[in-house]
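>>> Okay, predicted coordinates and the sequence, questions at the end:
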Amino acid sequence: MTYRGRFAPSPTGSLHFGSLVAALGSWLRARAAGGAWLVRIEDIDPAREVAGAGETIVATLAAFGLRPDEPVRRQSEGRDRYDAAVARLEAAGHAYPCACSRSDLAPFGGHHPARCVAPAPAGRHAAMRLRVPAGPVAFEDGVQGRVTQDVAAVVGDFVIRRADGWPAYQLAVVVDDAAQAISEVVRGADLLDSTPRQIVLQRLLGLPSPAWMHLPLVLDADGRKLGKSDLARPVRADDPLPALRAALRFLGQDVPRRSGVPALLSAATARFDPACIPRGTPAAPGRDAAQREVS
């Protein structure tokens, strides 16, 4: 099977260093495997979307030499696919409408009980929840090793379509990865906990499960994910080499002494070694160092 990887950012802002690490890691993995690399804009949360951010991210990736091999896909254009998947799950008894709010579930620690605790109000659309089967879900991650989670016990029945009609992330990513024949998902470790839920959905929908590789996160000095801190400033598209070299170091890779983006990426691809990617989180650059590297 031909290797197919992807980078799937949400258009909530410009590309920052943490996102560059994820994009570069997925791109290197695909290129080293001689496969294809795709970009998918996950724009299914209009309230959080920043106008023009998707286009800016794609243009910034191109400035860093990270160009997709197929046209960029936007999730907002695939709502029919998601609705069809929800309909299949509901028809098979795997999904049900639910009007329980967060406050309704607070007494249960946010965990949805066996039955809904709130009736659907008149004139209000209900969300759709997945009826999660009991039992552990296990998978082997290319960086993090063996991961096991009992989704029913830890997460419970989770939302697959919101009350506003938009698909939830867990459903949309599963449907799109299958539609694009993604053979391995390479992304940040903040999504490691989501993977068992996605495997459950893949099994219930009869879809193949890709291989998984979750990269270490870039954190600030306070241990926060970079995207949620004041270090999440856009990388410089007009001077990509410093940030590219910093991203390679963060991923535990040898940093070639090459000038020019194409030469650096070519040499980095030839030397790419997934076994060198840190399992935990490396020391992130400090505030001053980060600014020198990405701005």
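Received, thanks. Residues are numbered from 1 along each chain as shown.
>>> contacts, neighbours, all on C-alpha from now
Will do.
>>> Go through this protein and flag its longest helix.
Determined from DSSP state H, the single longest helix within the chain is helix 17-32.
>>> Kindly spell out which helices and strands sit in contact with it.
strand 4-7, strand 36-41, strand 184-188, helix 240-250, helix 261-271 (3 or more CA pairs under 8 Å, 6 or more residues apart in numbering; DSSP states H and E).
>>> let's bring in a second one:
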Amino acid sequence: MKAYTGRFAPSPSGPLHFGSLIAALGSYFQAKAMQGEWLVRIEDLDPPREMPGATSLILKALESYGLHWDRDIYYQSQRHDIYQAQIDEWLSSGQAYYCQCTRKQVKASGGYYTGTCREKKLPPGQGHAVRLCMTRPVYSFHDEKHGLIDVPEPLAREDFIIQRRDGLFAYNLAVVIDDIEQNVTQVVRGADLIEPTGRQISLYQISGHTPVSYLHLPLAVDSPGHKLSKQNHAQAIDIQNPVPTLVRAMVFLGFQLPQGIEAANLAEIIDWGCRNWHIQQLPDKFEIIL
């Protein structure tokens, strides 16, 4: 059995907020409970969405909460050549192709791409995206907490984008390439990323690798049901006095905390969490209102 490797992979679109802390803690506790490594990867693939200085704020927040990574940090912005090489290989083999369809056109055809450009053999062109031929559709997958999760057939069969029209690399492509290279064995993340999981498993299979296992954590949402996110201007977590927020996050993750744990120091609380974590404690819900 391979040694366990988990990871936390934030995008630097803002400082760490409570929802991000849930994902960080869940992935950290799972890795440490499995006597494994916990990695941090900065998914800085989309410069227009990034906030200057966000990466350093995120890393400082993780350290302030006692979450220390075990290897050098990966930055996706430094790995463009690797992503491009995989795309070029698939274009050469016919596993991928150029597409000139717009979002408006896809929406008009029912919301899913129907393969309009698959047989057109378009040459490289400004404004062309690259799509992957879906030869290994995934119609369901196993989640370590929630069991079998179905993937809608149109989504499973869709030739999805691996390089955008503006030349930026797609999240699904980069995350799978990086997880393979970093020998990640399990992905622990928020339930907002359940939908692309089938596509990512397809990418593993198409590239000839065994998929990782997946564990999706409940999302923290506000009373109208909106996910806490940087786009929704979620408040940054307190890094000067982390214990109250840490305890609140652990309760959110289903821990039955011992009385008086708030009086312990940060390292003791994190250590207790690593020793007492188990997947069964997680709430069954995909979303929890704060």
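Good, I have the coordinates. All values reported here derive from a predicted model rather than from experimental measurement.
>>> returning to that earlier point: and the angle from the longest helix of the first structure to strand 184-188?
Per axes from the mean of the first three to the mean of the last three CA atoms, to 10 degrees, the angle that helix 17-32 of the first structure makes with strand 184-188 is 160 degrees.
>>> after superposition, how close is helix 17-32 of the first structure to the second structure?
Here the mean offset of helix 17-32 of the first structure against the second structure after fitting is 0.4 Å, by mean CA distance after the TM-score superposition for the first structure.
>>> how far does that helix sit from the chain's center?
12 Å (CA atoms, centre = their mean, to the nearest Å).
>>> Also stretch 281-288 of the first structure?
Counting by CA atoms, centre = their mean, stretch 281-288 of the first structure is centred 22 Å from the centre of its parent chain.
>>> And that stretch, what's buried?
The neighbour-count check on stretch 281-288 of the first structure (16 or more other CA atoms under 10 Å) flags 281, 282, 284, 285 as buried.
>>> Can you show me the strands along the stretch 101-250 of the second structure?
Per DSSP state E, counting those that start in this stretch, the stretch 101-250 of the second structure carries strands over the ranges 129-132, 140-143, 147-150, 161-163, 186-190, 213-217, 219-221.
>>> Switch those over to TSV; also include distance to residue 10 of the second structure.
Compiled in TSV, those are given as follows (distance: least, CA to CA, whole Å):
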stretch	distance to residue 10 of the second structure
strand 129-132	25
strand 140-143	21
strand 147-150	24
strand 161-163	19
strand 186-190	10
strand 213-217	15
strand 219-221	15
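>>> which one of these lies closest to residue 40 of the second structure?
strand 186-190 (12.0 Å; CA to CA).
>>> Quick one: average offset of that closest one versus the first structure, please.
Strand 186-190 of the second structure, aligned to the first structure and superposed, deviates on average by 0.2 Å (mean CA distance after the TM-score superposition for the first structure).
>>> all helices for the first structure, in order.
Secondary structure of the first structure (DSSP H): helices at 17-32, 53-63, 79-91, 102-105, 151-154, 169-179, 195-205, 240-250, 261-271, 287-294.
>>> Could you look over these and pick the most buried one?
Comparing those by mean neighbour count (mean count of other CA atoms under 10 Å), helix 17-32 comes out on top with a mean of 24.
>>> And residue 225 of the first structure? What does it align with in the second structure?
Here residue 225 of the first structure is matched to residue 227 in the second structure, going by TM-score structural alignment.
>>> got a list of what its match touches?
Counting by CA atoms under 8 Å, 6 or more residues apart in numbering, residue 227 of the second structure makes contact with 19, 219, 220, 221.
>>> for those, which one is nearest residue 278 of the second structure?
Of all the contacts of residue 227 of the second structure, the one with the least separation from residue 278 of the second structure (CA to CA) is residue 219, at 17.9 Å.
>>> How about that closest one: what's its closest non-neighbour residue?
Using CA to CA, 6 or more residues apart in numbering and skipping residues adjacent in sequence, the residue nearest residue 219 of the second structure is residue 287, 4.5 Å away.
>>> same deal with residue 240 of the first structure?
Nearest non-adjacent residue to residue 240 of the first structure, counting by CA to CA, 6+ apart: residue 64, 5.6 Å away.
>>> how far away is that neighbour from residue 226 of the first structure?
Distance, residue 64 of the first structure to residue 226 of the first structure, using CA to CA, to the nearest Å: 20 Å.
>>> aligned partner of residue 9 of the second structure in the first structure?
Aligned by TM-score structural alignment, residue 9 of the second structure pairs with residue 8 of the first structure.
>>> ok now do its match, which residues does it touch?
By CA under 8 Å, 6+ apart, the residues touching residue 8 of the first structure are 39, 40, 41, 42.
>>> repeat that with 6 Å
Residues in contact with residue 8 of the first structure, defined by CA atoms under 6 Å, 6 or more residues apart in numbering, are 39, 40, 41.
>>> Residue 194 of the first structure pairs with which position in the second structure?
Using TM-score structural alignment as the criterion, the counterpart of residue 194 of the first structure in the second structure is residue 196.
>>> count of neighbours near that match?
When counting by other CA atoms under 10 Å, one arrives at 14 neighbours for residue 196 of the second structure.
>>> How much space separates the residue lying closest to it once chain neighbours are set aside from residue 153 of the second structure?
The shortest distance from residue 196 of the second structure to any residue other than its chain neighbours is 7.3 Å, reached at residue 172 (CA to CA, 6+ apart). Distance of residue 172 of the second structure to residue 153 of the second structure, given as CA to CA: 18 Å.
>>> Out of the strands of the stretch 101-250 of the second structure, the one nearest residue 177 of the second structure is which?
strand 161-163 (11.6 Å).
>>> what's the mean deviation for the closest one versus the first structure?
Superposing on the first structure and averaging over aligned pairs (mean CA distance after the TM-score superposition for the first structure), strand 161-163 of the second structure comes out at 0.5 Å.
>>> Residue 145 of the first structure: neighbour count?
Residues near residue 145 of the first structure, counting by other CA under 10 Å, number 12.
>>> repeat for the one 10 residues further on
If you count neighbours by other CA under 10 Å, residue 155 of the first structure ends up with 17.
>>> which non-adjacent residue is nearest it?
In space, and not counting its chain neighbours, residue 155 of the first structure is closest to residue 111: 6.4 Å by CA to CA, 6+ apart.
>>> next one: residue 189 of the first structure
In this structure, residue 189 of the first structure finds its nearest non-sequential neighbour in residue 214, 4.7 Å apart by CA to CA, 6+ apart.
>>> do the same with residue 21 of the second structure
Spatial nearest neighbour of residue 21 of the second structure, excluding adjacent residues (CA to CA, 6+ apart): residue 249 at 7.4 Å.
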